[in-house]
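>>> Sharing a model that was predicted from the sequence below.
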Amino acid sequence: MIGLLALQGMTTTSCSDWLNLMPNDGVPLDEFWKTKEDVRSVVNGAYLSMTANELVQRLFLYGEWRADMITTGRRTNSSIVSVFNGEISIDNTYLDWASFYQTINICNTILKFAPTAQANDPTFSEAQLKEYEGQAIAIRSLMYFYLVRTFGDVPFIREAYVNGSQQMSVAKSSEKEILAGLVADLEMVETGNYLPGQYSSTDIAQNKGRMTMWAVKALLADIYLWQEEYEKCNRKCDEIIGSGQLLLVPVESRKIEVENTEEGTTDIYYAPDQSSYYSLFQQIYYQGNSMESIFELQFATDNLNPFYSLMSSGRGVIGVKTERVNSDIFPPLADEAYSGECFDIRSVISQSKSCLWKYIGVEPNGSERAQEEYTNNFIIYRLAEIYLMKAEALTQMAILDSDNQELLKEAYAAVKVIRDRSTAVATTDIGQTEGSYSGKAMEEFVLAERGRELIFEGKRWFDVLRQAKRNNYDGENLNYLMTLAEYSAPASKVNSLKAKYRNYHSHYLPIYSEEIDANPLLEQNEFYAN
């Protein structure tokens, strides 16, 4: 049930001794919430709960499952395959959102009882209380943002469940209401200076694995983009980019000039330095917590991530849709004579051997991780995405202003920062018409660039849905999902999937059947109600 008791029902692992400090049913709460250390232990528990296999699998699947870049792996999982086929049953166990609400309830518990601990502990300062509260609000907001993008309207619970006598059934709140609540909470945390920019000058994992003010700004920018609040999104992106606190991992390249005798011009290509983009892979995807990281879920040898069983070459149930990725997402350089040395590094970094190499590789084109090496983090936000959020916001601002060319040029400049780092090939660049940009073409270009930069990072379905639903599915926006259907489903299922997508309610997943059975106030999402 969604009304999970405060922190019961969680299994203890070698790195979760904090659970022993938690109040259980029948233990007086005032025996626990005594000191700032008690609060800190529960905040640590909130972060730990986000690394639960059930939750991390869903963070990935909800963002990629129905999109166009992954398919079945070496082994078959019927619950995953059915969604690839466009067939979504309310009994599919991956629809179970309990892990999200478990984390939410931990955050609600912190917000309810942390002031009690502060009142009991004279060394517990107001600034420390705000820091813990700010982290709880930010984590809770992130969980709800995933839920509303995936399910639409969901129960919006702000009360802590701490014993079995409480009312556990809660009706759904509207997506619009929830998002407004999240924005209000996050803006309060931001303007109230609840959180620091960093927690440690020496421990980078503390700064990348905890909610900082930069993580809050990134989350706000993302929500603003979903709400179509483009000027607010752009301002938030500028604050992050302009802070100087985050830097893109650099990649060196070699310029190659080729005389085009037929056109009388000089073609310019860029060949990436191998050691340089290997280093990028190591910093961002193998080691994690890179200089461009904003927030990542942290894993370690005693708390492995779930990607071995999900993605490994031998046991994984998910693989790369190679034809789509190699032909459409990363088409080669048009000049075949140079395509071997001049390529988009992301095509090599992201995939190999039909596997999602970002998650399972030791280095590009190299060996695969052993099972005990699945310690890589799960990235929620990094600086490259902020540039692309900015580009999307600027593009929509330009479209609303009759294709304002200055804004479109600024949008292209933001994308170009990412493309230049990746030695993206001209084949995927945007064209101009009589020296000017088309707003619609820039919109499609930014979406395609997000597909390349953030490939397999749990973003794709949300990105495409955001384009489709813009301005209440205005004009031909639904075509974004229709195109996605052509690549995401088997040929025999494409027409039926397109028919489903014409019903806007199908764009959100159904509520898990067991939740419906357990909560009499919960109504099934409209498309799946019968």
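Thanks, I have the structure now.
>>> When you work out contacts or count neighbours from here on, use the C-alpha atoms and nothing else.
Will do.
>>> and the residue nearest to Met69 when sequence neighbours are not counted, how many neighbours?
Nearest residue to Met69, sequence neighbours excluded (C-alpha to C-alpha, 6 or more residues apart in numbering): Lys321, at 5.1 Å. Residues lying near Lys321 (other C-alpha atoms under 10 Å) number 20.
>>> Now do the contacts for Lys321.
The contact partners of Lys321, by C-alpha atoms under 8 Å, 6 or more residues apart in numbering, come to Asp68, Met69, Ile70, Thr71, Ser354.
>>> got the contact list for the second one?
Think Met69. Per C-alpha under 8 Å, 6+ apart, neighbours of Met69: Val320, Lys321, Thr322, Arg324, Val325, Ile455, Phe456, Ser488.
>>> now do the first one
Going by C-alpha under 8 Å, 6+ apart, Asp68 touches Lys321, Arg324, Leu484, Ala485, Tyr487, Ser488.
>>> For my notes, confirm Leu388 occurs in a strand.
No - counting by DSSP: H, G, I helix; E, B strand; the rest coil, Leu388 is not part of a strand but helix.
>>> thinking it is in contact with Val415, fair?
Yes - shown here, Leu388 and Val415 form a contact pair, counting by C-alpha atoms under 8 Å, at 6.1 Å.
>>> any common contacting residues for the two?
Jointly contacting Leu388 and Val415 under the rule C-alpha under 8 Å, 6+ apart are Val446, Glu449.
>>> Just the ones of the contacts of Met69 in helices?
Using DSSP state H, the members of the contacts of Met69 that fall in helices are Thr322, Arg324, Ser488.
>>> I'd like those laid out as CSV, including distance to Ile380 and neighbour count.
What follows is these, written out as CSV (distance: C-alpha to C-alpha, whole Å; neighbours: other C-alpha atoms under 10 Å):
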residue, distance to Ile380, neighbour count
Thr322, 24, 18
Arg324, 24, 16
Ser488, 23, 26
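>>> Pick out whichever of the residues you listed sits closest to Gly9.
Ser488 (36.5 Å; C-alpha to C-alpha).
>>> could I get the contacts of Lys321 as a markdown table with secondary structure and distance to Val258?
Output for the contacts of Lys321, formatted as a markdown table (DSSP: H, G, I helix; E, B strand; the rest coil; distance: C-alpha to C-alpha, whole Å):
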| residue | secondary structure | distance to Val258 |
| --- | --- | --- |
| Asp68 | coil | 35 |
| Met69 | coil | 33 |
| Ile70 | strand | 36 |
| Thr71 | strand | 39 |
| Ser354 | coil | 33 |
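>>> adding another structure so you can compare the two:
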Amino acid sequence: MKKTAYLLLSVLCFGLVSCEDYLDTDSASYLSPDIVYNSIAYTDQAILGIYAQLPQDQIYGSRLQFTYGSGSDCDTYGTSNPTDTKNSGLANYNGTSDNTAISKEWDAIYKTIEMASVAIDGIRNSELLKSGTVDEQAQMREYLGEALTLRALLYFEVVRNFGDVPFKDEPTNSDGSNIYLPATDRDEIYEHIIADAEEAAGYLPWLESSANVERVSKGFAYGLAARMSLACAGYSMRNLPGFPLKTPDFSVQKSYYERALKNCNAIIKDPNNPHGLEDTFAKVFDNQTQQKYGEKSEDLFEVGLGLGLSGEVGYTSGVRFYQSAIYGRNNSVQVVTNAYYLYSFDRDDMRRDVTIAPYNYNKSGTEKEEMFSNLYEFTFAKWDVRNLKAYITQNKEATNKLMTGINWCIMRYSDVLLMAAEANVWLAENGGDGNLGEARAYVKEVRRRNFSDALQATKVDAYVDNASDLMQVIKDERMFEFGGEAIRKFDLIRWGELSQKVAEYRTTLKQMYAGEYEITLPELVYFKYNSDGSTIDKSSVDYFGENGVPEGVEGKDWDSVNWFKKKDTDIAKASDKIDAILGGLDKVYYCRHLFPIHESTISSSQGKLSNSYGF
């Protein structure tokens, strides 16, 4: 994958300390906006300066996708100390207003929003935009589209994590008159940022090649507008008496489903749409890990990260491995999944083994991997840095934590298809212009690559066509497709199902341990190693114990791991542990999924801000 954006960003702007410094380069140091935005070159540097903020730990280097983006029935941020309020506590819904991590995220995001607003204002007032050559005007409109999209994306992150927040669509005034602002109702914010993304889509080109996947394009702007529309149409905790979970009024809700569908269709039905699905699910994540860009342009936008510079994909979320001569320093996987998620998959769905790693690299330092027997702390297999040779080479010599540099993908084309399917079904069921035939076709398109040819008729066509609840099929499909990608939590929130699904997950895990699950689960799981003697042959693993004890066990052709051994002490211990996972979700108010504003932000707001939602 060609890192055109990030390589330039790291030289120009990464790690800057104030929004005034974003043009501090040899060619454009401290130039006034009327100079910067009347130069194509300087404007390009200013836009790259916005992108340069995204790889920070506090934005997409780690925090937004892992700490803030996990906390559902299929991905949690650690379970070793689920009552902690400082670290994993944020992802376990135990955040408190004195947690300095919150202020770091808030400040980093708002700083970047300010940079985008400066650029938007500068471009809109640019003479190049108004009276430049045709090519110059087109290029300036493209830059405007990028700034609008990035600002919308970051406001979206603030709103869905904090609720009603300060909002302005202009840069800070020189007299400071618009610095101290009260919180704005999120519906007003959504309306503005959705419109911004839609406007931006009209200015941006389609993704042309791997060279610009790290810059936003037409498809992503439309996709972001659709994602925000669905969020606005859905449930969220409101700053009203009792802090209820509410959707907008029905007419408003319907209008946003219509808007989501319109924006998805603007991608799917455009003859110039370059996006499609990779032939296999595994290829999507192999491409991301190997720093390649797929032939089908499945990824709409990736945050450009750099090996040794930024990014914890494969380190904080990925296959866990321990220090050894083979891989070097251990990683520190925090984002985990569980047996509930594993057994939710259709056993023939190829996504299961691409998504879930119930194994880790052996602590003993031998070359074999072992099955991971902690059934509520499986890891995610989508990003396996053991397959990233450049990382492993450096990691063997590293004395400290090494950033993987694997890009973070904000949106894939499968998400667009499933959002369109969801909007079609909702509208069809609620008196709108929804097309159930298209909805089924989109679900089938996503599902088809994940089942063998022999199973297409039953597991794809009949499964979708005969579904009595097509919306539930879509919801399930999103769970199978996006595990570990910081999507599931926010889906459950907007469907009003977060608490329900977390409770279901806890109950089911405890039933599994107690031998009360709907099917009998094996006490031992048998498996083989591949010919390398190190990696597990996934096709040999029988998670259901239906094949009995395989021949050759005594001859060491097979290995086994304790699975659901029924010991009373283990069951009690597991039950307590499971109850504590995501324990803060319902501690005070029903489904409090929002975070508090940091006390320092409140104290410096001149009385304009205060915490709500029971904080």
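Nice, I can see it. Nothing here was measured: the structure is a model prediction, and the numbers come from that model.
>>> Could you get me the TM-score between them?
The TM-score (TM-score structural alignment, normalised by the length of structure 1) is 0.75; 462 aligned residues with a C-alpha RMSD of 3.9 Å.
>>> Tell me the one among the ones in helices among the contacts of Met69 of structure 1 nearest to Asp30 of structure 1.
Lowest distance from Asp30 of structure 1 to these (C-alpha to C-alpha) belongs to Ser488, with 52.8 Å.
>>> ok, the closest one - contacts?
Residues in contact with Ser488 of structure 1 (C-alpha under 8 Å, 6+ apart) are Arg66, Ala67, Asp68, Met69, Phe84, Asn85.
>>> 6 Å instead, please
Contact analysis of Ser488 of structure 1 by C-alpha atoms under 6 Å, 6 or more residues apart in numbering lists Ala67, Asp68.
>>> in the stretch 201-350 of structure 1, which spans are strands?
253-260, 265-272, 293-297, 318-320 (DSSP state E, counting those that start in this stretch).
>>> Looking at these, which is nearest to Ala117 of structure 1?
strand 293-297 (27.1 Å).
>>> how about that closest one, which residues of structure 2 does it hit?
Aligning strand 293-297 of structure 1 against structure 2 (TM-score structural alignment) gives residues 299-303.
>>> How about residues contacting the matching stretch?
For stretch 299-303 of structure 2, the external contacting residues (C-alpha under 6 Å, 6+ apart) are Val213, Glu214, Val216, Phe220, Asn407, Trp408, Cys409, Ile410, Met411, Arg412.
>>> Tell me the spacing between the aligned partner of the third one in structure 1 and Ala221 of structure 1.
Mapped onto structure 1 by TM-score structural alignment, Val216 of structure 2 lines up with Met211. When C-alpha to C-alpha, to the nearest Å is the yardstick, Met211 of structure 1 and Ala221 of structure 1 sit 15 Å from each other.
>>> Ok, Arg40 of structure 1 next?
28 Å.
>>> what about the residue nearest the centre of structure 2, which SS state?
In structure 2, the C-alpha nearest the mean C-alpha coordinate belongs to Ala486, at 2.8 Å (C-alpha atoms, centre = their mean). What three-state DSSP gives for Ala486 of structure 2 is coil.
>>> ok, now which ones touch it?
Gln65, Gly69, Ser70.
>>> number of nearby residues for the second one?
Burial of Gly69 of structure 2, expressed as a neighbour count using other C-alpha under 10 Å, amounts to 24.
>>> which ones are touching the aligned residue in structure 1 for it?
Aligned counterpart of Gly69 of structure 2 in structure 1: Glu64 (TM-score structural alignment). By C-alpha under 6 Å, 6+ apart, the residues touching Glu64 of structure 1 are Gly458, Arg460, Trp461.
>>> In structure 2, which of the residues you listed still touch?
Contacts conserved in structure 2 for these, counting by both residues aligned by TM-score structural alignment, their matches' C-alpha atoms under 6 Å: Gly458.
>>> In JSON lines, list the ones in helices among the contacts of Met69 of structure 1 along with distance to Asp401 of structure 1.
Output for those, formatted as JSON lines (distance: C-alpha to C-alpha, whole Å):
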{"residue": "Thr322", "distance to Asp401 of structure 1": "39"}
{"residue": "Arg324", "distance to Asp401 of structure 1": "34"}
{"residue": "Ser488", "distance to Asp401 of structure 1": "34"}
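>>> which of those residues lies closest to Ser436 of structure 1?
So of those, ranked by how close each gets to Ser436 of structure 1 (C-alpha to C-alpha), first place is Arg324, at 29.9 Å.
>>> And the counterpart of that closest one in structure 2, how close does it get to Gln511 of structure 2?
With the correspondence set by TM-score structural alignment, Arg324 of structure 1 lines up against Tyr340 in structure 2. Tyr340 of structure 2 sits 10 Å away from Gln511 of structure 2, going by C-alpha to C-alpha.
>>> what do you get for Tyr529 of structure 2?
Applying C-alpha to C-alpha, the value for Tyr529 of structure 2 to Gln511 of structure 2 is 30 Å.
>>> between the two, which one's more packed in?
The neighbour count for Tyr529 of structure 2 versus Gln511, taken as other C-alpha under 10 Å, is higher for Tyr529 (19 against 15).
>>> I'd like to know how many residues surround the nearest residue to that one once chain neighbours are set aside.
In this structure, Tyr529 of structure 2 finds its nearest non-sequential neighbour in Ile536, 4.4 Å apart by C-alpha to C-alpha, 6+ apart. For Ile536 of structure 2, the count of nearby residues is 20 (other C-alpha under 10 Å).
>>> who are the neighbours in contact with the equivalent of Gly89 of structure 2 over in structure 1?
Following TM-score structural alignment, the counterpart assigned to Gly89 of structure 2 within structure 1 is Ser82. For Ser82 of structure 1, the contact set (C-alpha under 6 Å, 6+ apart) is empty.
>>> rerun at 10 Å
By C-alpha atoms under 10 Å, 6 or more residues apart in numbering, the contact set of Ser82 of structure 1 is Ile88, Ser89, Asn92, Ala489.
>>> for it, helix, strand, or coil?
helix.
>>> tell me which of the contacts of Glu64 of structure 1 is nearest to Gln405 of structure 1?
Closest to Gln405 of structure 1 out of those is Arg460 (27.4 Å), distances taken as C-alpha to C-alpha.
>>> what's the burial count for that closest one?
Around Arg460 of structure 1 there are 26 residues (other C-alpha under 10 Å).
>>> from what I can see it touches Arg450, true?
Yes - the criterion here is C-alpha atoms under 10 Å, and Arg460 of structure 1 meets it with Arg450 at 8.0 Å.
>>> My read is that Ile223 of structure 1 contacts Asn234, right?
No - counting by C-alpha under 10 Å, Ile223 of structure 1 does not reach Asn234; the two are 11.8 Å apart.
>>> Could you verify my assumption that Trp214 of structure 1 touches Pro196?
Yes - here Trp214 of structure 1 reaches Pro196: they are 8.5 Å apart, a contact under C-alpha under 10 Å.
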